[in-house]
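Colleague: What follows is a predicted protein model with its sequence.
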Amino acid sequence: MKSPTPGRWASPCGSRTPKSTLTPDRPLPPRQPGPTACRLTVSRWLRPLPTPHPPQASLGIGAMEALRSVHDRPDLVLTVVTGNLKLNALLKLAVFDLGGYVDTEIGAFASDDQHRLALVAVAQKRAQAKHGTIFTRSNTVIIGDSLEDVRTGLEGGAAVVAVASGKTQVTTLREAGADVLLGTLENVQELHYAIASVVQLRL
């Protein structure tokens, strides 16, 4: 995995942005110094398929491309913060061969602390130890699609980019306080703009 370049901002996956609609064709804002951390809730994108015996799972639309694009940014660090036990989370990643896209060494799991809101700080400390950068709400972004994801970010110490994947309605995510709302992960440029926008407002 690429390490953040000194002086550039990276992602272990904070800032409240106005609840506005992101326009895909808007240019990305200039990058600002200071790393940013980004957590993509991989386990949240596992969806059961309507086929019997046995049940199968699939990735949410756009999830794989989103993971790749964030992973390929040398100024971002991608990890996982989840209420799953670490072993279960690693198994879910392995099912879709996603382990190479996230740095699980700096992630946080239920096996670290059963209090989910404490997991953001766990990941921030691990990322700091590995990359030598202090991670706070100003450079930490949670990406998720549930009310629990929004709460984890806002109360745990990160900004939140919420994705209306169908699990939770857009209005519900907005009312919960998500900083930025995306309708899907299919537009990679929109995702990167969302990450940059919340970090910029925190600086």
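Modeller: Nice, thanks for sending it over. Numbers count the residues shown, from 1 in each chain.

Colleague: Please count neighbours and contacts with C-alpha atoms only from this point.
Modeller: Fine.

Colleague: What segments of this protein are helices?
Modeller: Listed in chain order, the helices of the chain (DSSP state H) span residues 63-71, 86-95, 119-131, 147-156, 170-176, 188-202.

Colleague: Among those, single out whichever gets nearest to residue 37.
Modeller: Of all the helices of the chain, the one in closest proximity to residue 37, counting by CA to CA, is helix 119-131 (8.0 Å).

Colleague: hang on, the earlier thing: just send the helices of the chain back as a markdown table, with mean neighbour count and distance to residue 105 too.
Modeller: Compiled in a markdown table, the helices of the chain are given as follows (neighbours: other CA atoms under 10 Å; distance: least, CA to CA, whole Å):
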| stretch | mean neighbour count | distance to residue 105 |
| --- | --- | --- |
| helix 63-71 | 19 | 15 |
| helix 86-95 | 16 | 10 |
| helix 119-131 | 21 | 8 |
| helix 147-156 | 22 | 19 |
| helix 170-176 | 15 | 29 |
| helix 188-202 | 21 | 22 |
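
Colleague: ok, and here's another one to check against it:
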Amino acid sequence: MRRLVMWDIDYTLLRGGGVAAKAWKAAFTEVTGVAWRDTPIFGGRTDTDICAEVFATHGVTGCTHERFFARYIELVSEIRHEFAVQGTLMPGVRAVLDRLGDDPNVVQTLVTGNVPEVAGFKVAAFGLAGSFDAEVGGYGTDDHVRATLVRRSLERAGAKYGEPFHPVVIGDTVHDVTAALANGAVAIGVATGATPAAELTAAGAHVVLPDLSDLNAAVRALAG
């Protein structure tokens, strides 16, 4: 059975340098007319979940999330060149993606809280888009619960390729780990974000790596 390796983006593959957050705040203010006053915790959460919290926290009830996301995507598109300037790839990422890309028993995709368009902007800014079958990914518009994103990705991969996959999820937060476990996936934690390695281990990650700079260790964990 081939492996479906589902990559988180932010602080797993790359740091976005605050570009998307800037667009998020601007879009919210433009669409709602309400001044931004409270920034939620973004790490490991879906954009749908974050959006619901932001609207509730700011007391906004008369504006649809669809209008917000449409403007948010437009604004990120306008400044997407800033990802490569303000952000950076995490250690070892490119080498690991290239090695797995050469393995016929691995399909790589994205399972991320980002909406699909913004996910695409981020990975394209660093020349990574060709590493992933984005069509079978799971995204922040699929559901507010991250575990559902993993399930949707598995369903899409099975439908496209006509075969079952052994699922592997890699991410930097407890949310990534618990979403993997909820779907019977191998959970690989990488301690390149705000969550310490010990917390990823305590959450049930099967393997926790300090980063992806050890190519052989990373590939062994992800590809088996």
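Modeller: Yes, it's here. Values in this document were obtained by computation on a predicted structure and should not be read as measured data.

Colleague: between the helices of structure 1, which one is nearest to residue 50 of structure 1?
Modeller: With CA to CA as the measure, helix 86-95 is the member of the helices of structure 1 nearest residue 50 of structure 1 (18.2 Å).

Colleague: any idea how far the alignment partner in structure 1 of residue 170 of structure 2 is from residue 94 of structure 1?
Modeller: Residue 170 of structure 2 is assigned residue 143 in structure 1 as its aligned equivalent, the criterion being TM-score structural alignment. Between residue 143 of structure 1 and residue 94 of structure 1 the distance is 20 Å, computed by CA to CA, to the nearest Å.

Colleague: go on, residue 104 of structure 1?
Modeller: Counting by CA to CA, the gap between residue 104 of structure 1 and residue 94 of structure 1 amounts to 12 Å.

Colleague: and if you look at residue 141 of structure 1?
Modeller: Taking CA to CA, one finds residue 141 of structure 1 at 24 Å from residue 94 of structure 1.

Colleague: Also residue 146 of structure 1?
Modeller: Relative to residue 94 of structure 1, residue 146 of structure 1 is positioned 23 Å away (CA to CA).

Colleague: quick one: contacts for residue 164 of structure 2?
Modeller: 1-2, 157-158 (CA atoms under 8 Å, 6 or more residues apart in numbering).

Colleague: farthest-separated two in those?
Modeller: When the contacts of residue 164 of structure 2 are compared pair by pair using CA to CA, the two farthest from each other are 1 and 157, 12.8 Å apart.

Colleague: list residues touching both of these two?
Modeller: Counting by CA under 8 Å, 6+ apart, the contacts common to residue 1 of structure 2 and residue 157 are 164-165.

Colleague: ok so, going back, dump the helices of structure 1 into TSV; add distance to residue 108 of structure 1 as well.
Modeller: Putting the helices of structure 1 into TSV (distance: least, CA to CA, whole Å) gives the following:
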stretch	distance to residue 108 of structure 1
helix 63-71	18
helix 86-95	8
helix 119-131	5
helix 147-156	12
helix 170-176	23
helix 188-202	20
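
Colleague: I'd like to know which of the ones you listed lies nearest to residue 111 of structure 1.
Modeller: Ranking these by their distance to residue 111 of structure 1 (criterion: CA to CA) puts helix 86-95 first, at 6.1 Å.

Colleague: average gap between the closest one and structure 2?
Modeller: With both structures laid over each other, helix 86-95 of structure 1 and its partner residues in structure 2 are 0.8 Å apart on average (mean CA distance after the TM-score superposition for structure 1).

Colleague: what's the matching range in structure 2 for that helix?
Modeller: With TM-score structural alignment as the criterion, helix 86-95 of structure 1 aligns to 116-125.

Colleague: How about stretch 122-130 of structure 1?
Modeller: With the alignment judged by TM-score structural alignment, the segment of structure 2 matched to stretch 122-130 of structure 1 spans residues 152-160.

Colleague: Which residues outside that stretch are in contact with it?
Modeller: Outside stretch 152-160 of structure 2, the residues that reach it (CA under 8 Å, 6+ apart) are 4, 111, 135-138, 142, 163-165, 167.

Colleague: Kindly report the same for stretch 83-103 of structure 1.
Modeller: Against stretch 83-103 of structure 1 from outside (CA under 8 Å, 6+ apart): 1, 42-43, 67-68, 71, 77-80, 82, 108-111, 114, 116.
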